[in-house]
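> sequence plus the predicted model coming up.
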Amino acid sequence: MSPGDEQGYTETGQTRTRLPGGDPYGGAPRRTGRSSSRGLITVVGVVVLLIAAIAFANRGDGSSTDGSADKGDRPKAASTAASGTKPVDTKSAGIASGFAHTEQGAQSAAANYAVALGSAEMFNSGWRHQIVSLVYAPDVAAAKQSDMDSAYSSEKFLANIGLAKDGSAPKGQTFVSRVIPVGTKVTSSGTDTMAVEVWYTSLFGLSGEGSTNPVTESWYTTTYELKWMNNDWKVTDFQQKDGPVPVGRDQTASTADDMTKAVEEYGGFTYAR
C-alpha cells in the first residue's frame, strides 16, 4: 500500500466568420433590379443567422435545447464558484466535523477528510487511530484501522520512503505529506448516502539536506462513499485513481531548506464547497 492509497470540481471564446471572397457572381455580368435585391436579402439573411448561431454557441449558461445540462452531463458556469455557505463551526482533534445534511455538506466533508487521511499524522499510530475513528463510519472503522496499521507499520514500506520504524523522519529532515483539494463533485446521492469525487494534488517526501526522497507533487481523484449518521457525514469506502494531471511549468525546484520552512510555516485550511 502506498501513501497514495489514502491520499488518499467560464470559458470565453472568439469565433471568426469569413464570408466568401471575390466577386459573388463568379465573374458573370451582374443582374439588375429584383435579382440584385434578392441577392442582397440572401446575404443579409445569412449574416443574421451566423450572428445568432455565434451568440448561441458563446452563451455561458451551459443550456441546450435537449436539456442535457439539466441531466448533469456538464457543469454549470458557476460550478467552480464557492457556495458562500460556512462549512462547519466545530472540530474534533483538528478535523472539521458537523457538516450539513446537504450535497454541499457532503462535498465539504469529503474534501476535509481527504486532507486528514493524506496527512503526515497518518504515519503516527496514535494520530492514525484518532483520524480513522473520526472520519470513518463506526461499522467499518475497526476493519479500516487494522488494514491501515498493517500498511503504515510495514518496515519495508517505511524504509522505502525514508522513515524509521516508528514513522519518524531522519534527524535533520522533515516528512511532508499533504493533500490540497482542487475541486469536488457529487456523482450519486440519496437521502442518507452520497458519493463525492475529490480532485486534489499531493505533496509527499522528505525535505532536508541529504534526503534521498525529495518532496514531489502528484495528482489524484478519490471517490468517497459517505453515509449520514450521528448528525454528520462519515466515510464507508473509497476508490482512488490518478489524475487529471496538468502540464507542469518549467520552474526551478526550491531548496530543501526553503521547502522545510514552507511546510513548517504555512498552515492548512478548512475546506468548503
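All right, it came through fine.
> switch to C-alpha atoms for all contacts and neighbour counts from now on
Noted.
> so Val179 sits right up against Tyr200, yeah?
Yes. Contact status for Val179 versus Tyr200: in contact at 6.6 Å, counting by C-alpha atoms under 8 Å.
> so for those two, which sits in the more crowded spot?
Val179 (30 against 26; other C-alpha atoms under 10 Å).
> quick check: the more buried one vs Ile161, distance?
As judged by C-alpha to C-alpha, to the nearest Å, Val179 and Ile161 stand 17 Å apart.
> check which helix or strand Lys234 maps to.
Per DSSP states H and E: Lys234 is located in strand 232-242.
> tell me the SS of Ala141?
Put simply, Ala141 is helix when judged by DSSP: H, G, I helix; E, B strand; the rest coil.
> same question, Arg249
At Arg249 the chain is in coil, as set by three-state DSSP.
> what count of nearby residues applies to it?
6.
> repeat that for the one 3 residues further on.
One way to gauge burial is a neighbour count; for Thr252, by other C-alpha under 10 Å, it gives 6.
> what does Asp149 give?
17.
> equivalent analysis for Ser254, please.
Close neighbours of Ser254, defined as other C-alpha under 10 Å, add up to 10.
> that one belongs to a strand?
No. Under three-state DSSP, Ser254 sits outside any strand and is assigned coil.
> now do it against Glu209, distance only.
Ser254 sits 12 Å away from Glu209, going by C-alpha to C-alpha.
> cool, Asp237 as well?
The gap separating Asp237 from Glu209 is 38 Å, by C-alpha to C-alpha.
> same check on Ala93?
32 Å.
> show me which of the two is the more surrounded one.
Neighbours per residue, other C-alpha under 10 Å: of Ala93 and Glu209, the larger number sits with Glu209, 15 against 10.
> so what's the more buried one up against?
Gly172, Gln173, Ala256, Asp257 (C-alpha atoms under 8 Å, 6 or more residues apart in numbering).
> so it sits in a strand?
No. Counting by three-state DSSP, Glu209 is located in no strand; its state is coil.
> now the strands for the stretch 151-273 of the chain?
For the stretch 151-273 of the chain, the strands defined by DSSP state E, counting those that start in this stretch occupy 174-189, 193-207, 216-229, 232-242.
> nearest to Val135 among the contacts of Glu209?
Closest approach to Val135 among the contacts of Glu209 (C-alpha to C-alpha): Gln173, at 29.1 Å.
> try it against this one:
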Amino acid sequence: MSLGDEQGYTDYGDTGHTRTRLPENDPYGGAPRRGGRRSSSRSLVTVVGVVVLLIAAIAFANRGDDSSADSSTGKGARPQTASTAASGTRPVDTKANGIPSGFAHSQQGAQSAAANYSVVLVSADILRPAERSEIIRQVFAADQQAALTDKFNKAYSKQFLSNIGLDANGNAPTGHTYVSRTAPLGTKTTSYSDAAATVEVWCTGVFGTAGADSTNPVTSDWFTMTLQLRWSDGDWKVDSFSQKDGPAPVPGDNKASSADQMAKAVEEYGGFTYAR
C-alpha cells in the first residue's frame, strides 16, 4: 500500500491507498500504419540500424570518463552515468527481524538505506499492529519512535483497515490476499553530511486485495518517497518521510492477471535487499 493515497499525505504517516488514473486513449495518436513487404523490409533495416546505434551508445557510456577524448572533440562533457550506474558496493548482509541494517556510513549507504526503508514503509506488514511496532523500532531514530507509534496507530485505525477490506489485525478475509509490494527504481541524494542525508526514492508497486469478489482489486502505482535520514547508533535511521505521485510512464497494454495469479505471485516471489 502506498502512503498518502485516499487522503492527503503529510510527513510521518498520514496514510491511505493510492490509485493511479491511467489514460484510456492512445497518447501517440491511433493505430500503427500497416505496410506491404517492401515497407516491412525497410522497417527491418531501420530496426537493425537503431539496435546497432543503441548498442554503440551503451558501450560508449560504459567506457567511463576520458578527459583526453573530451578535450579533443570540443563538444563538452558527455552525459554522466552516476545517477543510474551501480556503484559496485555489495548489499548489506545483516538483517534485524527481516529488515536490512548495517548500512555504510557514506552517501551510497544512505541511498541503500532509503531504498530498503521505502520497501518496508509501504509493505503489508506496516498495516499489522504487531509488525508495525517492530518496523518503527528498526527504521526510525530513537527519539522519533514514541510519537510515530501514536501517529501510525491513528492513521491505520480499525476504520481505515475496514475501508480497505482488512480486519483489525491487518489481515484479509479468508480466500483473499492483501498485496502491498514496492520496488525502488532509483535513488537520488539531495543533501548529505556525515550526520544527516536527504534521499529521494523513485518507486513503483502493486497494491490491493486479490480475491474473486474483492472490492479493492490489485492495481499498480508510481510514486517518489523523500526520506530524511540521520546517522544514529551506527546506522542510518529515518527522521521523517513524505511521498508524492509519479513520475509515471504511459501504461502498457498488459492483460490483467486473475486474482488467483496475483495471490500466487505474492506467495511465491520473494523480495530483494537493495544497494546503491
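Thanks, I have it. No experiment lies behind these values; they were computed from the predicted model shown.
> what stretch of the second structure does the strand holding Lys234 of the first structure fall on?
Aligned using TM-score structural alignment, strand 232-242 of the first structure spans residues 235-245 in the second structure.
> top helix in the first structure by residue count?
helix 34-57 (DSSP state H).
> quick one: distance of that helix to the chain centre.
Helix 34-57 of the first structure has its C-alpha centroid displaced from the chain centroid by 44 Å (C-alpha atoms, centre = their mean, to the nearest Å).
> next: stretch 233-252 of the second structure.
Between the centre of stretch 233-252 of the second structure and the centre of its chain there are 7 Å (C-alpha atoms, centre = their mean).
> okay, how far is it across it, tip to tip?
Stretch 233-252 of the second structure: ends 44 Å apart by C-alpha to C-alpha.
> and for the alignment partner in the first structure of Thr174 of the second structure, the neighbour number?
Applying TM-score structural alignment, one finds that Thr174 of the second structure aligns to Lys171 in the first structure. Counted with other C-alpha under 10 Å, the neighbours of Lys171 of the first structure add up to 8.
> same check on Ser43 of the second structure?
With other C-alpha under 10 Å as criterion, Ser43 of the second structure counts 13.
> am I right that it falls within a helix?
Yes. Counting by three-state DSSP, Ser43 of the second structure falls inside a helix.
> Ala59 of the second structure matches what in the first structure?
Under the alignment (TM-score structural alignment), Ala59 of the second structure pairs with no residue of the first structure.
> for Arg128 of the first structure, helix, strand, or coil?
Three-state call for Arg128 of the first structure (three-state DSSP): helix.
> please pull up the equivalent of it in the second structure.
In the second structure, Arg128 of the first structure lands on Arg132 (TM-score structural alignment).
> one more: Pro214 of the first structure?
In the second structure, the residue matched to Pro214 of the first structure (TM-score structural alignment) is Pro217.
> its match reaches Gly208, doesn't it?
Yes. Pro217 of the second structure is within contact range of Gly208, at 5.1 Å (criterion: C-alpha under 8 Å).
> got the buried residues for stretch 225-242 of the first structure?
For stretch 225-242 of the first structure, burial by neighbour count (16 or more other C-alpha atoms under 10 Å) applies to Glu225, Leu226, Lys227, Trp228, Asp232, Trp233, Lys234, Val235, Thr236, Phe238, Gln240.
> just stretch 243-258 of the first structure next, same as before
Buried residues in stretch 243-258 of the first structure, counted by 16+ other C-alpha under 10 Å: Ala256.
> and that stretch, how far apart are its ends?
Terminal-residue distance, stretch 243-258 of the first structure (C-alpha to C-alpha): 27 Å.
> what's in contact with that stretch?
With C-alpha under 8 Å, 6+ apart, stretch 243-258 of the first structure has contacts from Trp199, Ser207, Gly208, Glu209, Ser218, Trp219, Tyr220, Thr221.
> of the residues you listed, grab the buried ones for PyMOL.
The buried residues among these can be selected in PyMOL (16+ other C-alpha under 10 Å) with this line:
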select buried, resi 199+207+208+218+219+220+221
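> what sits against Ala275 of the second structure?
By C-alpha under 8 Å, 6+ apart, the neighbours of Ala275 of the second structure are Thr89, Arg90, Pro91, Val92, Gln108, Gly109, Gln111, Ser112, Ala113, Ala115.
> just the ones in helices from those, please.
Gln108, Gly109, Gln111, Ser112, Ala113, Ala115.
> any chance of CSV for these, columns distance to Thr273 of the second structure?
Converted to CSV, those look like this (distance: C-alpha to C-alpha, whole Å):
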residue, distance to Thr273 of the second structure
Gln108, 14
Gly109, 13
Gln111, 12
Ser112, 9
Ala113, 10
Ala115, 9
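> from those, which is closest to Asp70 of the second structure?
Closest approach between these and Asp70 of the second structure, by C-alpha to C-alpha: Gln108, at 27.3 Å.
> corresponding residue for that closest one in the first structure?
Per TM-score structural alignment, Gln108 of the second structure is aligned with Gln104.
> distance of the nearest residue to that match once chain neighbours are set aside relative to Pro181 of the first structure?
Among residues not flanking Gln104 of the first structure along the chain, Arg273 sits closest, at 5.6 Å (C-alpha to C-alpha, 6 or more residues apart in numbering). Look at Arg273 of the first structure and Pro181 of the first structure: by C-alpha to C-alpha, they are 11 Å apart.
> which one of those two has more residues nearby?
Applying other C-alpha under 10 Å to Arg273 of the first structure and Pro181 shows that Arg273 carries more neighbours, namely 24 against 21.
> now stretch 36-49 of the first structure: which residue numbers in the second structure?
Under TM-score structural alignment, there's no match for stretch 36-49 of the first structure.
> can you count the residues close to the counterpart of Gly268 of the first structure in the second structure?
Superposed on the second structure with TM-score structural alignment, Gly268 of the first structure falls opposite Gly271. Using other C-alpha under 10 Å, Gly271 of the second structure has 10 other residues around it.
> would you quantify the distance from the closest residue to Ala61 of the second structure other than its chain neighbours to Asp260 of the second structure?
Using C-alpha to C-alpha, 6+ apart and skipping residues adjacent in sequence, the residue nearest Ala61 of the second structure is Thr81, 7.2 Å away. For Thr81 of the second structure, the distance to Asp260 of the second structure equals 40 Å [C-alpha to C-alpha].
> ok, Lys95 of the second structure next?
To Asp260 of the second structure, Lys95 of the second structure is 31 Å away according to C-alpha to C-alpha.
> which one of Pro217 and Gly208 of the second structure is surrounded by more residues?
Gly208 (25 against 18).
> hang on, isn't the more buried one packed against His176?
No. In this structure, Gly208 of the second structure is not within contact of His176 by C-alpha under 8 Å, at 10.3 Å.
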